[in-house]
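Peer 1: what's the 3D shape of this:
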Amino acid sequence: MTMDEAVQIPVAPESSTAPKSTLMSHPRSLVTLAGTELWERFSFYGLQVILAYYLYYSLTDGGLGLDVNVAVGVAGSYGGAIYVSQMVGAWIADRVVAPRTVVLYSAVLILLGHLVLALVPAVAGVAAGLILIVAGTGGLKVNVTAMVGMLYADDDQRRDAGYSLYYMGISLGAFLGPVLTGVLQSSVGFHLAFGAAAVGMLCGLAQYLAGYGRLPAATRTVPNPLPRSRWAMAVALAVAPAAAIAVAVFSGALNLDNISTVLTVVIVIASLAYFAKLLSSRKTEDVERGRIVAYIPMFLSSLLFWTLLFQLFTTLAVYVDTRVDLTVGSVTMPAALIITLEGLFATVLAPLYALSWTKLGDRQPNPGAKVFGGIALLAAAMAVFAVLAGSTGATNSVIVVLVAMFLFAAGEIAVVPSVLSATAQLAPRAHKAEMTALYFLTMAGGSTLAGLLAQTYDPATEFVFFSVTALVSVLVAAALYGGYRIAIARVH
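Peer 2: Take a look at the predicted model:
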């Protein structure tokens, strides 16, 4: 038995649910969903790439003047909160409101959040704007991703290629947004840059409305409706955490210094609760429980991957700003632009990966192998920064840093579509949106851990920081790949 044969997962066909209208062999609604996600990522990354700078730049430079360690912790926690909110968005779409409707109103919330950031100054604008964006992204991102899975039958070999094309839209938005906001921030200020992110989200909303009526029937129904008799309890459960957070903030128990630690604990508890719920659900069949267990190594691998990738917005955001010579000839590039180029590289690589997987068909590497290889590429990128250690000041070559950005991109495109596809394929039929939310918890944990890890970075010991991170990442990824192989073989 070959490696590929060993990881095949038996599934029942769902061809009756797949849309009939196609474009270049893929469902036409893939264009709607990928386009919506492109513009949402345009606005999201357009903000995220300059958020840490806004927090720690001095008041005279247009920032808020926070301590650097606090700024990277808050930036990481913001990303973590974004993905924790996926649980709420997934639950609403699974139990209360159809996914396509949740996405529509969530897009409006995101647009409002970016407008608040652009128009309201100081800490008040940051707090209100980020809360709106967190709430909106929680409803949009998880459900758009889940709806992509609804476009394909479980045994459709186009699935990986479809997710790669979908991720190409994500990568393009993740590149274009920060390019524009980075240039605007360095030339005319932060608030006009935030305004550009708002325009991007407006385009995303328009894109979604244009294809809204053509989304497949599965997006218009609530998979597991909550009885109306339980709605009051659901509202109470939703209000209780918000009230607890408000009390913690006003009492001082939750503050900028410990928010990353608190959020990490919340993510761990939420992850364990989600796995327990999926495994114990009466609507989860025995064979599906085996698939959920097989997903655990993939879940942990994804957590490791996002911890590494989100260093781009924490440790490496500071690194590029303070340790890299950004002048090429007579041109000085914005620090945000260098981080953004990772998204450009990913955009270029995504269709090449999709073409490769399509041509290989059932001979392509299994998802676990793709994820391990991708994490190894990110570890190699971290090793590049270890090689650069030893200099002082902003003297390191931007060209070498771009090599590291390319390795980040190559790893990202290897990992993310594979994890997304495995998440959809291994999900119980009655809990697809919730399984997708479980995947987004790896992004929440990765972003928060990236903020915590960034707080240990010190230019004086950066060789140890980068080399240990690279080595540990490869070893852990190898162990998790072995666990995935064993678990999948048992399912088979």
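Peer 1: going forward, measure contacts and count neighbours with C-alpha atoms only.
Peer 2: Noted.
Peer 1: Just give the number of residues close to Gly368.
Peer 2: A count of nearby residues for Gly368, using other C-alpha atoms under 10 Å, gives 26.
Peer 1: do the same with the one 10 residues further on
Peer 2: Other residues near Leu378 come to 26 when the count uses other C-alpha under 10 Å.
Peer 1: I'd guess it is in a strand, am I close?
Peer 2: No - applying DSSP: H, G, I helix; E, B strand; the rest coil, one finds Leu378 to be helix, outside a strand.
Peer 1: for it, what are its contacts?
Peer 2: 305, 308-309, 407-408, 411-412, 470 (C-alpha atoms under 8 Å, 6 or more residues apart in numbering).
Peer 1: what's the distance between it and Leu471?
Peer 2: 11 Å (C-alpha to C-alpha, to the nearest Å).
Peer 1: again with Ala394
Peer 2: From Ala394 across to Leu471, the span is 26 Å (C-alpha to C-alpha).
Peer 1: how distant is the helix or strand that contains Ala470 from the center of its chain?
Peer 2: Assigned by DSSP states H and E, Ala470 belongs to helix 462-491. Distance, stretch centre to chain centre, for helix 462-491: 20 Å (C-alpha atoms, centre = their mean, to the nearest Å).
Peer 1: Now do Asp257: how many residues are near it, please.
Peer 2: A total of 13 residues lie near Asp257 under the criterion other C-alpha under 10 Å.
Peer 1: Next: the one 10 residues further on.
Peer 2: By the criterion of other C-alpha under 10 Å, Ile267 has 21 neighbours.
Peer 1: and if you look at Gly76?
Peer 2: 33.
Peer 1: right, and it touches Met443 too?
Peer 2: No - using C-alpha atoms under 8 Å, Gly76 makes no contact with Met443, being 10.6 Å away.
Peer 1: so what's in contact with these two at the same time?
Peer 2: Between them, Gly76 and Met443 share no contacting residue under C-alpha under 8 Å, 6+ apart.
Peer 1: One more sequence to fold, the one below, so I can look at both together:
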Amino acid sequence: MDKQKQLDTSFFGQPRGLATLFFTEMWERFSYYGMRAILLFYMYYAVSKGGLGMDQATAASIMSIYGSLVYLSGVIGGWLSDRLWGPRKTVFIGGVLIMFGHIALSLPAGTTALYASIILIVIGTRLLKPNVSEMVGGLYSEEDRRRDAGFSMFVFGINFGAAISPIAVPWAANGFGLHLFGNEMNFHAGFSLAAIGMFFGLLQYYIDGKKYLSKDSLYPDDPIDKEDLKPIINWTIVAVVVLAIILGLMGAMGQLNINSIINLITVIAIALPIIYFIMMLNSKKVTKVEKSRVVAYIPLFIAAAIFWAIEESGSVVLALFAAQRTVLHIGGWHFAAANFQTLNPLFIMILTPFFVHLWSHWKNQPSAPGKFAAGLVIVGLSFVWMALPGLIHGTTSGRVSPFWLVGSWFICEIAEMLISPIGLSITTKLAPVAFRSQMMSMWFLADSAGQAVNAQIVKFYTPGTEIQYFLIVGGVAIVFGIVLCFFVKRIHGLMEGVD
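Peer 2: As a prediction, this is how the structure comes out:
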């Protein structure tokens, strides 16, 4: 089998199965980021303009908690794949749920369709994403030197899909440039394009998967027996009952509304990683050295949460700035506010080769905590940068050059190069043996916690509070980054032999 894998070079020198997974993930990211590019506007645009007519603060809060839920549910997909369905089936089911989520949004069914879509896409994304990556690794033997290049191509596919969708989906919502919908936006046409993208991804995955993916991917790695399944089912029932009781009490007190549910999810997203840290530090399965490494990880986790709170603001606060405060043309070239969402994946694709070369050749480069500290300061500066238009012009009522947003995203993605890939790497290194898979979930919980905090603070963003908002949030990141600088050596010492 290993020899056969090495001989398969039909996809640019890589196994043909990589093409199957490359395009599956590309189309999934196309659908997800295309939907996110227009979802905020769909929620708060007036009904007469094709939207749902929500107030802006609620719409922004929903966007943030949506992102938080995606990462909060991260452990589901890996468990179902490993213990019940196998990765190939889990990915397919996830893709189907995602497609139906976009179909729900494509129907003019109001907030009911919106919330149904969120549930479907959150679950579907967590089923699909971790298992696609696992199957990429399964294409190569441990000795196959093409593995890193294969993952690099796979990541390029992710960012390529994410980069083109904020152009294509808003274009569809705007009538394909043909003014088909008059002065209104037909958001449902845009969501339909996202659903079609996911359909194409599923179609090629189903057909190609039979030919080019390993039969091993059809089966779980560690199938669960009936005896082990019973307590899982029991605890799931307990969790559902507890949730139902909480929601029932909220209803009885007249507090069962979207804002209260957002608050509940925020509490869970912040509490869950705290519980995980307590479990690891008190577990008898974790050695003294491993506990020291877990302690070292805590400030890095907090730094990551602050970073993601700002980075993920691109589809919320910066999207509002694009719509309300930005000149949406350069000369005779006109564009939509949603098109700015392409900058994130675009800059990642541009900057990644540079930083790969830098980390490969810089002999005395900073340690992981040092990179985190620098990344926090830089991401904070991306928000301070956004306060400058209001400070320079002395008002936040007019429109400013789109290059302010371009500059902010560029600065932010430099910070991402210092934190995101480094964070994934250091998480695997600091993970206790008994909590290895859970520790990877912790990395994604940092993103979830950051976006949960965002769900609370974005309510305070308006053009009137623009300067204060950017300076305060950016200032928090900068101050924490500077403080982290003074503890780099101490954190590195706690890492106990991990570079």
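Peer 1: So what does Met443 of the first structure match up with in the second structure?
Peer 2: Matched by TM-score structural alignment, Met443 of the first structure corresponds to Asp447 in the second structure.
Peer 1: do the same with Ser43 of the first structure
Peer 2: In the second structure, the residue paired with Ser43 of the first structure according to TM-score structural alignment is Ser31.
Peer 1: For Gly50 of the second structure, see how far away its match is.
Peer 2: Computed as C-alpha to C-alpha, the Ser31 of the second structure to Gly50 of the second structure distance reads 20 Å.
Peer 1: So for those two, which residue has more residues nearby?
Peer 2: Ser31 (30 against 21).
Peer 1: which secondary structure element contains that one?
Peer 2: Short version, using DSSP H and E: Ser31 of the second structure is in helix 16-44.
Peer 1: Show me what that helix is packed up against.
Peer 2: helix 56-72, helix 87-106, helix 110-138, helix 147-173, helix 187-212 (3 or more C-alpha pairs under 8 Å, 6 or more residues apart in numbering; DSSP states H and E).
Peer 1: in the longest one, what counts as buried?
Peer 2: It stands for helix 110-138 of the second structure. Using 16 or more other C-alpha atoms under 10 Å as the test for burial, helix 110-138 of the second structure gives 113-115, 117-133, 135-138.
Peer 1: Now Ser29 of the first structure: closest residue in space, sequence neighbours ignored.
Peer 2: Leu215 (5.9 Å; C-alpha to C-alpha, 6 or more residues apart in numbering).
Peer 1: ditto for Gly162 of the first structure
Peer 2: Distances taken as C-alpha to C-alpha, 6+ apart place His26 nearest to Gly162 of the first structure, at 7.0 Å, with adjacent residues excluded.
Peer 1: ok, now Leu402 of the first structure?
Peer 2: Closest residue in space to Leu402 of the first structure, ignoring its immediate chain neighbours: Ile338 at 7.2 Å, by C-alpha to C-alpha, 6+ apart.
Peer 1: how about the one you found, what's its match in the second structure?
Peer 2: So Ile338 of the first structure corresponds to Phe340, using TM-score structural alignment.
Peer 1: got the contact list for its match?
Peer 2: Contacts of Phe340 of the second structure (C-alpha under 8 Å, 6+ apart): 166, 319, 322, 405-406.
Peer 1: circling back to that earlier point, which non-adjacent residue is nearest the match of Ser43 of the first structure?
Peer 2: In space, Ser31 of the second structure is closest to Ala194, 4.1 Å off (C-alpha to C-alpha, 6+ apart).
Peer 1: Please apply the same query to Pro223 of the second structure.
Peer 2: Arg83 (4.3 Å).
Peer 1: May I have the residues that are in contact with the one you found?
Peer 2: Contacts of Arg83 of the second structure by C-alpha under 8 Å, 6+ apart are 220-224.
Peer 1: Would you mind checking those for buried ones?
Peer 2: Buried by 16+ other C-alpha under 10 Å: 220, 223, out of the contacts of Arg83 of the second structure.
Peer 1: Could you find which two of the contacts of Arg83 of the second structure are furthest from each other?
Peer 2: Asp221 and Ile224 (9.5 Å; C-alpha to C-alpha).
Peer 1: What ranges does the stretch 201-350 of the first structure have for its helices?
Peer 2: 231-251, 259-280, 286-309, 315-323, 335-360 (DSSP state H, counting those that start in this stretch).
Peer 1: Of all the ones you listed, which one is nearest Arg490 of the first structure?
Peer 2: helix 286-309 (7.8 Å).
Peer 1: List the contacts of that closest one.
Peer 2: 275, 278-279, 368, 371-372, 375, 378-379, 408, 412, 415, 419, 422-423, 426-428, 439, 442-443, 445-450, 473, 477, 480-481, 483-484, 487-488, 490-491.
Peer 1: how close does the nearest residue to Ser448 of the second structure once chain neighbours are set aside get to Tyr206 of the second structure?
Peer 2: In space, Ser448 of the second structure comes closest to Ser68 once its chain neighbours are excluded; the distance is 4.0 Å by C-alpha to C-alpha, 6+ apart. As judged by C-alpha to C-alpha, Ser68 of the second structure and Tyr206 of the second structure stand 30 Å apart.
Peer 1: Can you pick out the residue with more neighbours from those two?
Peer 2: More neighbours surround Ser68 than the other of Ser68 of the second structure and Tyr206, with 29 against 16 (other C-alpha under 10 Å).
Peer 1: so what's that one up against?
Peer 2: Ser68 of the second structure sits in contact with 269, 447-452, where contact means C-alpha under 8 Å, 6+ apart.
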